[in-house]
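**Q** Structural data only, the sequence is not supplied:
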């Protein structure tokens, strides 16, 4: 068996990040997937919406393969951060379906083009605008995993659920019962370091 090529490795990590973000919505009600969990408004459904637009743009328009549903999305929605939240009229199902269609379109681009295929990111500065598929795979994979981390925190704040998947908590063996004690210990150490005790 031969080792997977660089494109296959990058694509696998991108798909894993996408799966984590979508899984973070499972089992939550409408309020919890939409409510702002940080002072800047970060919320679970908004992260999915944002990633649908970003993923399809960087693997669509950049390579001359526009995804019709998100072409010129930011021009049509000029309100700052309109891609980072969902209105009450935008259903969970519609946004998840958009993400599924957008990533399928992106996956076709990734599959059909070579890593050195050229593209142009029109909204980047001219000196960085000329890119390759490899650069976009790294860029979008990094952004997806960054937002998966945001989703981790939002979900934990919403209902305490943690982990990469239901079968993989990725907490180094800490059981949920120990987490409360662990958090208290960390708080004590932070207070001690700050001279608060």
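**A** Structure received. What you are looking at is a predicted structure, and each value in this text was computed from that prediction instead of being measured.
**Q** Only C-alpha atoms from now on, for both contacts and neighbour counts.
**A** OK.
**Q** What are the boundaries of the strands in the chain?
**A** All strands of the chain, identified by DSSP state E, fall at 118-120, 130-132.
**Q** any chance of these in JSON lines, with mean neighbour count too?
**A** Below are the strands of the chain laid out as JSON lines (neighbours: other C-alpha atoms under 10 Å):
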{"stretch": "strand 118-120", "mean neighbour count": "18"}
{"stretch": "strand 130-132", "mean neighbour count": "17"}
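**Q** And the lengthiest helix in the chain, what's buried?
**A** In the chain, taking DSSP state H as the definition, the longest helix is helix 133-159. For helix 133-159, a neighbour-count test (16 or more other C-alpha atoms under 10 Å) marks 133-138, 140-141, 143-145, 147-155, 158 as buried.
**Q** out of everything not next to it in sequence, what's closest to residue 134?
**A** residue 115 (4.7 Å; C-alpha to C-alpha, 6 or more residues apart in numbering).
**Q** Put this next to the previous one:
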């Protein structure tokens, strides 16, 4: 449970400190008569019996609950990314499927790399392994493809080590914990809450890329192993559906 005090100091007049003190002294004694295990709200009255605020007992919103939810979303995105490379050979996992070279193994490598930085370096907890593809002298997009000496297994293992490091950072810090992202320039002072939201948004975007790339590669689709989040149509149903969309587009 959470006890919340909302006191409008502007409404207390010129002697606000004395009025606030009187109100707080009264409630310091009165709380002993209040059932703090049940939600309730009580008015705060000034010496003229005008309401100037309230004191409420309610369920705790709890940073821990919010952090748990955010962390859960991030973990489910990780699971989806790993699922999108399951069952593929080395060629298909790295095959570029767009004019800008988007490929599944590169997406996984990139996502892991940015999380190593945001949940490592930004909070003074650097990921202990070198990532030469992020060095200042690395070639463009070096973090967006698997080098010849890298494999599905090595990139997957790298991602899992990064995510374990990120989990440790998230578990150890409060949502309000301060960090610094030097590559953000003047807006680089951040909190863990801000970085969690930023990384979830970024990883979700890349997971969407992975969804499309995998479907283009071999037709595999869906949200997760347990829940495709798609209509349960057979091959003919989907063919008819696509044809309908083509007809609508042609007539537009």
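**A** Good, I have the coordinates. Just so it is clear, the structure is predicted and the values come from calculations on it, not from any experiment.
**Q** Residue 6 of the first structure is nearest to which of the strands of the first structure?
**A** strand 130-132 (13.7 Å; C-alpha to C-alpha).
**Q** which helices and strands does that closest one pack with?
**A** In terms of contacts (3 or more C-alpha pairs under 8 Å, 6 or more residues apart in numbering; DSSP states H and E), strand 130-132 of the first structure is packed against strand 118-120.
**Q** Look up the average distance of the strand it packs on to its aligned counterpart in the second structure.
**A** Aligned to the second structure and superposed, strand 118-120 of the first structure gives a mean residue distance of 0.4 Å (mean C-alpha distance after the TM-score superposition for the first structure).
**Q** Aligned to the residue nearest to residue 134 of the first structure, what sits in the second structure?
**A** Mapped onto the second structure by TM-score structural alignment, residue 115 of the first structure lines up with residue 175.
**Q** Next up, the contacts around that match.
**A** 63, 67, 191-193 (C-alpha atoms under 8 Å, 6 or more residues apart in numbering).
**Q** Tell me which of those residues persist in the first structure.
**A** With both residues aligned by TM-score structural alignment, their matches' C-alpha atoms under 8 Å, the contacts of the contacts of residue 175 of the second structure that the first structure also has are 67, 191-193.
**Q** List the single closest residue to residue 53 of the first structure in space, sequence neighbours excluded.
**A** Per C-alpha to C-alpha, 6+ apart, closest to residue 53 of the first structure is residue 70, 5.9 Å.
**Q** Count the neighbours of that neighbour for me.
**A** Number of residues near residue 70 of the first structure (other C-alpha atoms under 10 Å) recorded here: 19.
**Q** so who does it touch?
**A** Neighbours of residue 70 of the first structure in contact, by C-alpha under 8 Å, 6+ apart: 53, 56-57.
**Q** Next, the mean deviation of the longest helix of the first structure compared to the second structure.
**A** Mean deviation for helix 133-159 of the first structure: 0.6 Å (mean C-alpha distance after the TM-score superposition for the first structure).
**Q** what's that helix aligned against in the second structure?
**A** By TM-score structural alignment, helix 133-159 of the first structure lines up with residues 192-218 in the second structure.
**Q** which residue lines up with residue 17 of the first structure in the second structure?
**A** In the second structure, residue 17 of the first structure lands on residue 77 (TM-score structural alignment).
**Q** In contact with its match, which residues are there?
**A** 203-204, 207.
**Q** what's the answer for residue 36 of the first structure, then?
**A** Here residue 36 of the first structure is in contact with 42-43 (C-alpha under 8 Å, 6+ apart).
**Q** Pull up the gap between it and residue 44 of the first structure, please.
**A** Residue 36 of the first structure is 8 Å from residue 44 of the first structure, where distance means C-alpha to C-alpha, to the nearest Å.
**Q** Can you lay out the strands of the first structure as JSON lines showing distance to residue 188 of the first structure?
**A** Supplementary listing: these in JSON lines, determined by distance: least, C-alpha to C-alpha, whole Å:
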{"stretch": "strand 118-120", "distance to residue 188 of the first structure": "50"}
{"stretch": "strand 130-132", "distance to residue 188 of the first structure": "48"}
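**Q** Does residue 193 of the second structure touch residue 176 like I think?
**A** Yes - counting by C-alpha atoms under 8 Å, residue 193 of the second structure does reach residue 176; the two are 6.4 Å apart.
**Q** Just give me how far stretch 134-153 of the second structure sits from the chain centre.
**A** Stretch 134-153 of the second structure sits 25 Å away from the centroid of its parent chain (C-alpha atoms, centre = their mean, to the nearest Å).
**Q** and the end-to-end length of that stretch?
**A** 20 Å.
**Q** buried stuff in it?
**A** 134, 142-146, 151-152.
**Q** any idea what sits nearest the most centrally placed residue in the second structure, other than its immediate chain neighbours?
**A** Centroid-nearest residue in the second structure: residue 200, 3.1 Å away (criterion: C-alpha atoms, centre = their mean). Ranked by C-alpha to C-alpha, 6+ apart and with sequence neighbours excluded, the top spatial neighbour of residue 200 of the second structure is residue 74, at 5.7 Å.
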